[in-house]
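> need a structure here:
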Amino acid sequence: MEPKRIVIIGAVASGTKTAAKARREDPYAEITLITDEAEISYASCGTPYFISDIINDSRSLIVREPDYFRKMLNIDVLTEHRAESIDQKAKSIKVKNLKTAQTLTLAYDRLVLAVGASPNIPEYGGVQYGHIFTLHNIPSAIQIKSLIRQKMVKNALIVGGGFIALEMAESLITHGINTRLIIRRDRILSNFDKDTALLVQKYIKTKGVQVLEEDEVREFKADTDGNVSSVITKKQTVPADFVLLATSIRPNVQLAKNAGIEIGQTGAIHVNEKLETNIPDIYAVGDCVETKHLVTGKPVWIPLATTSNKHGRVAGINITGGNDTFPGIMGTFVVKVFDWTVAKTGLSEKEAIKNGFETETIIVPSNDKPHYYPGSKRVVIMLIAEKRSGLLLGAEIIGDGVVDKRIDVVASALAGRATVEQLSKYDLSYAPPYSSPMDPVITAANVLRNKLEGKTTSISPIETKEKIDRKDDFILLDVRTKPEHDRDRIEGCLHIPLNELLSKINQLDKTKEIVTYCGVGLRASYAHRILKNAGFEDTKFMEGSMAAWPYKVVR
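The predicted structure is shown next:
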């Protein structure tokens, strides 16, 4: 029997993972990796940390060299070769050597597209000027770091408000560079809810990042050397001798489209759970592929390294005659933002509503360890659930405490289609150095249970601010201690400490809506229940209270 001829186009995460797994499954297959880049199997997610000098050597970002695949795995690697076309009938591809311009034709029995995604370059005037970059591979990271080391960057502008933008803002601030971030909306992190995104935005401002909100680039201006020197925006002109375009990326689908491979409704390649395309013996993996969202059951395109690596394993099994499946994703991710960790899994509230769910949410700040244990830090948890069933739909967790393990707990709960009540009873580990007896995730689930069961009524800080801005006739009641109130407070509030509330309750107007707030929401919830039991019909507590308030306060 002739050995299988396996050709894989693309050699970063999903491509090399597919090749390595295929070799372990079939020691006799003829496997060829093709990439138009000089490097393979590199960790592009690590490039911001290389630029910030956390990682000193760019070679550390390379997981495996081409020679490893050639000598250790007997896999042929063609670097700086571009796949030009696919002939699905002849089961062959035409490949161009980018150094010599020569072309060759490779036959295949199984073909895998691992062609990834590319940055979108907005059509701004002057976008071709020097020192305007995208960050998408090691060479681009080396170029950016070289400019910084040469002290050529004093004023940086980052276009966009996603993960790369935030990671690079930290890198630039670390180097003492004046850093601005420009966004079209009023907040960063468009895939998060406003409640959490504004808290992160407030935090990065305290670290020195200037955020140009509800603004956009109109044109770049250059100096006499042809390098960017300033940026004209919708609202202003700002100096900039370095610009990073971090707006969005798009799946690389043109090769597939030209070959008649089906493109899904998200704009990425459509595959089944075995990662097969609509063309026999052609598979697709990684950032060029759409997949099923396990909460909605609908196709989504959420490019993540975790997905790419799992795709590679599944495809490597299937192209060698095995039978494995990839069920889908929850879109779980985590990002470091200065000293905070920012994470999300499942659906945001706005995504849930868009997908037809009637939602209930809660925002709960907690310490990641007991308050008495040294190093205890804050996390803010937002849980999203279906209102009628209590089915968990998603979570957003931020703060300087331990976030990653908590988002992974919620991701596991989502995979098991857990309800909020079930999550509240999870058997999670405890010891003072690691957590509280009631983990913050369990605490948040219990607070949401109270809301779902009608025991409490709450309002988010965003909704509270909207009421203030509309000049609604309501009482905003601060129930903290006098020293806390004197230190900082929300403008226009009434102050009655919780321990004086019962004795002064007759001073409050029962006909008015009352919103209580405190430091993190616990005392506000107690005050809300006291008022409710005393016959106040329209009372709510502000979720997260001051810990989740993203706006200005009176000091």
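
> CA only for contacts and neighbour counts going forward, please
Noted.

> and the gap between the residue nearest in space to the middle of the chain and Ala83?
By CA atoms, centre = their mean, the chain has its centre lying nearest to Phe333, at 5.2 Å. From Phe333 across to Ala83, the span is 31 Å (CA to CA, to the nearest Å).

> I'd guessed the residue nearest to the centre of the chain sits against Thr307; true?
No: using CA atoms under 8 Å, Phe333 makes no contact with Thr307, being 10.5 Å away.

> Relative to Ala101, how far out is Asp57?
Applying CA to CA to Asp57 and Ala101 gives a distance of 32 Å.

> same deal with Thr539?
Taking CA to CA as the measure, Thr539 falls 73 Å from Ala101.

> my guess is Glu537 meets Asp509, correct?
No: between Glu537 and Asp509 there is no contact under CA under 8 Å: 10.9 Å.

> Tell me the secondary structure at Ile279.
Secondary structure assignment for Ile279 (DSSP: H, G, I helix; E, B strand; the rest coil): coil.

> and it, how many neighbours?
By other CA atoms under 10 Å, the residues close to Ile279 number 14.

> One more, so I can put them side by side:
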Amino acid sequence: MSQHVVVIGAVALGPKAACRFKRLEPGSRVTMLDESDVISYGGCGIPYYVSGEVADEQELRTTSFHMVRDVQFFKDVKGVDVMPRTRAVEIDRDARKVKYKNLATGESGELEYDQLVIATGATPRKLNLPGEDLKGVHYVSNPHDAVAIKEAIAKGEVNNAVVVGAGFIGLEMAEAFTDLWGVDTTVFEIFDQIMPRLVSPEMARMTQEHMEEQGVQFHLGETVKALEGDGRVQRVVTDKRTVEAECVIISVGVVPNDGLARDAGLECNERGGIVVDETMRTTDPAIFSGGDCVVVKNLVTGQPAFLPLGSMANRQGRVVGDNLAGGSSKFDGVLGSFVVKTFETSLAGTGLSLESAKAAGLDAASVLLVSLDRAHFYPSKDLMTLELVYEKGTRKVLGIQGFGNAGDAMVGRINAVAAAMKFGLTIDELSTMELAYAPPFSSAMDVLNSVANMADNAERGLNRGVGPEGFEKLWEQRDSGDYCFLDCREAPDAEPLMEKHPEHWCNIPQGEIYKRFSEIPEDKTVVLVCNTGARAYEAQVMLDHKGVKDAVTIRGGMAALKKWGMDV
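I've put the predicted structure just below:
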């Protein structure tokens, strides 16, 4: 039977749900309204438009076959009526009506619905700082922001930029300013690392180190107090310094737009976000919701999660479209998969970081591996860093984060783990996971298999190690006389550090451990170091065999220390 579906919101989930439903029920009517005059755009592409990698803002609003997704497109191609510049002001659930106001004309009206979709998205979080309304202060929430930023840069009005917040958008915008335009860019983050809670301090510092090499400045653990200027922003004042800036990006997260749903009496999470079930229904069976305005289940912790990502909104939109037409599709929850490009590298992850896992009350541990992303003899090989988080005892994989080049190799590994984690992946299953192999693409023992093997060895007590941060703490105590830093590489690799630190750094290649065992001091903790950690682990096994249990490996080895920015 023909029905009328009203969709509030026309950016990501709204259009996806509307179009999916129309394909399933061509005879039904769909009306979509949105406050903006620009609809159905790829907001995640905004930093790449600012950087120049996407040449035209309109490309963010086109289909893969180059048609602009505007009002006429939805009318002619999709059979969906769109009301732009129209705000939904009230939902009357008893009468099944949406009251609206046209922002261009001021006129009000009502739309009757059989079923309703709330896709109101989220609003950038404001800091309510003095000067936050100055010209040149942006939130990067829509194409209008993107155009204004790029025009100002192109006109030569921006020599210095400040980014407040070192999350996804903050890092992408910092790259955009620096890479193509050569703008002096400073990032302020209130936490003591970039990408807080998403990755470990080691992974965060590796990414930061690379971005600093490209010219981006970071100030961590610093609070922005005010923005100053005469009509246009000129300075950013923090609790520690004042920095010049003609453009400021505030990227400190978003707040779900759940006000319309709350006012209508729909259940919402106490921390924000509309509550939906696996079918994306709200507590009113005639009303669906999804995208940046809802909370869903975290598949690792089982707790409510807020994850504002365009990819998730599109997947949920199909589920909503199916169920509007009487289907039974389900969206079971999220792991929190992400990837962010940082110049020639990328940082990605899925599931929980070690910090987040412990905060959730899980008995978690992690291992850090630096290994080649393809066969060691293949010319274009590169190092990839993976940190695997798992639950002790159950050996269940809780998350994985990776840092590597900006190609597909590293994010492909993260995606493989994400797909398997939904089914309760363990480190044993990851250890034997089947992955496509050819030397140009991977090693015979893939890096994913290797990081799982490392976790297995750690659980068995065979590989007892620390990462770069742990090594730094040990190195700070080198004058105590309690530690012997034993380089397990061949002599030519170890000699520079032996010459630099003759009292602390010694060398016995891993293959000579047994025959030179007498040289290893019995009264000190032996800190084993090699290029990536593999030979250090082998040396630890040999020392165990000889009865030396007070030995620790540096996971990731010298490669991890270098990426971390530590000059031994």
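
> what's the neighbour count on whatever residue of the second structure lines up with Ser366 of the first structure?
Ser366 of the first structure maps onto Ser371 in the second structure, with residues paired by TM-score structural alignment. The tally of other residues near Ser371 of the second structure (other CA under 10 Å) stands at 26.

> same question, Thr385 of the second structure
Neighbourhood size, Thr385 of the second structure [other CA under 10 Å]: 26.

> Gly106 of the second structure now?
Look at Gly106 of the second structure: counted by other CA under 10 Å, it has 9 neighbours.

> repeat for Val370 of the second structure
If you count neighbours by other CA under 10 Å, Val370 of the second structure ends up with 26.

> List the buried residues in stretch 235-250 of the second structure.
235-236, 244-250 (16 or more other CA atoms under 10 Å).

> Revised request: answer the last question for stretch 424-444 of the second structure.
The neighbour-count criterion (16+ other CA under 10 Å) identifies 425-431, 433, 441-443 as the buried residues of stretch 424-444 of the second structure.

> got it, and stretch 368-382 of the first structure?
Applying 16+ other CA under 10 Å to stretch 368-382 of the first structure flags 368-370, 376-382 as buried.

> now swap in stretch 171-179 of the first structure and tell me
By neighbour count on 16+ other CA under 10 Å, the buried set for stretch 171-179 of the first structure is 171-173, 175, 177-179.

> same question, stretch 299-315 of the first structure
Neighbour-count burial for stretch 299-315 of the first structure flags 299-303, 305, 307-315 (criterion: 16+ other CA under 10 Å).

> Kindly report the same for stretch 219-229 of the second structure.
Going by 16+ other CA under 10 Å, stretch 219-229 of the second structure has these buried residues: 219-220, 222-229.

> what range in the first structure matches that stretch?
Mapped onto the first structure using TM-score structural alignment, stretch 219-229 of the second structure covers residues 212-222.

> Report the distance from the matching stretch to the chain centre.
Here stretch 212-222 of the first structure is found 24 Å from its chain centre; the criterion is CA atoms, centre = their mean, to the nearest Å.

> any idea which helix or strand carries Val527 of the second structure?
Per DSSP states H and E, Val527 of the second structure falls inside strand 525-529.

> picking that back up, just the buried residues of stretch 424-444 of the second structure now: which is nearest Val117 of the second structure?
Checking those against Val117 of the second structure with CA to CA, the nearest one is Leu425 at 34.4 Å.

> what do we get in the first structure for the closest one?
That one, Leu425 of the second structure, aligns with Ala418 by TM-score structural alignment.

> Would you mind confirming that that match is in contact with Ser389?
No: with contact defined as CA under 8 Å, Ala418 of the first structure does not reach Ser389; the gap is 10.4 Å.

> Would you map the strands across the stretch 201-350 of the first structure?
Assigned by DSSP state E, counting those that start in this stretch, the stretch 201-350 of the first structure shows strands spanning 210-212, 217-222, 228-233, 237-239, 242-245, 249-251, 282-284, 291-292, 299-300, 333-337, 340-346.

> Now for Arg185 of the first structure: which residues touch it?
Counting by CA atoms under 8 Å, 6 or more residues apart in numbering, Arg185 of the first structure makes contact with 213-215.

> Might you report the residue contacts of the residue mapped onto Lys135 of the second structure from the first structure?
Aligned counterpart of Lys135 of the second structure in the first structure: Gly130 (TM-score structural alignment). Contact analysis of Gly130 of the first structure by CA under 8 Å, 6+ apart lists 226-228.

> Which residues are in contact with Val89 of the second structure?
Residues near Val89 of the second structure by CA under 8 Å, 6+ apart: 98-101, 260.

> gap between Ser248 of the first structure and Asp215 of the first structure?
17 Å.

> same deal with Lys350 of the first structure?
Where Asp215 of the first structure is concerned, Lys350 of the first structure sits at a distance of 23 Å (CA to CA).

> now swap in Ala305 of the first structure and tell me
Using CA to CA, one gets 31 Å for the distance from Ala305 of the first structure to Asp215 of the first structure.

> just Ile249 of the first structure next, same as before
Using CA to CA, Ile249 of the first structure is found at 20 Å from Asp215 of the first structure.

> now Ala83 of the first structure
40 Å.

> which residues of the stretch 451-568 of the second structure fall in helices?
For the stretch 451-568 of the second structure, helices defined by DSSP state H, counting those that start in this stretch occupy the ranges 468-476, 491-500, 534-545, 557-564.

> From the contacts of Val89 of the second structure, which land in helices?
Here DSSP state H is the test, and those give Leu260 as lying in helices.

> For the contacts of Val89 of the second structure, which ones persist in the first structure?
Using both residues aligned by TM-score structural alignment, their matches' CA atoms under 8 Å as the contact test, the members of these still in contact in the first structure are 98-101, 260.
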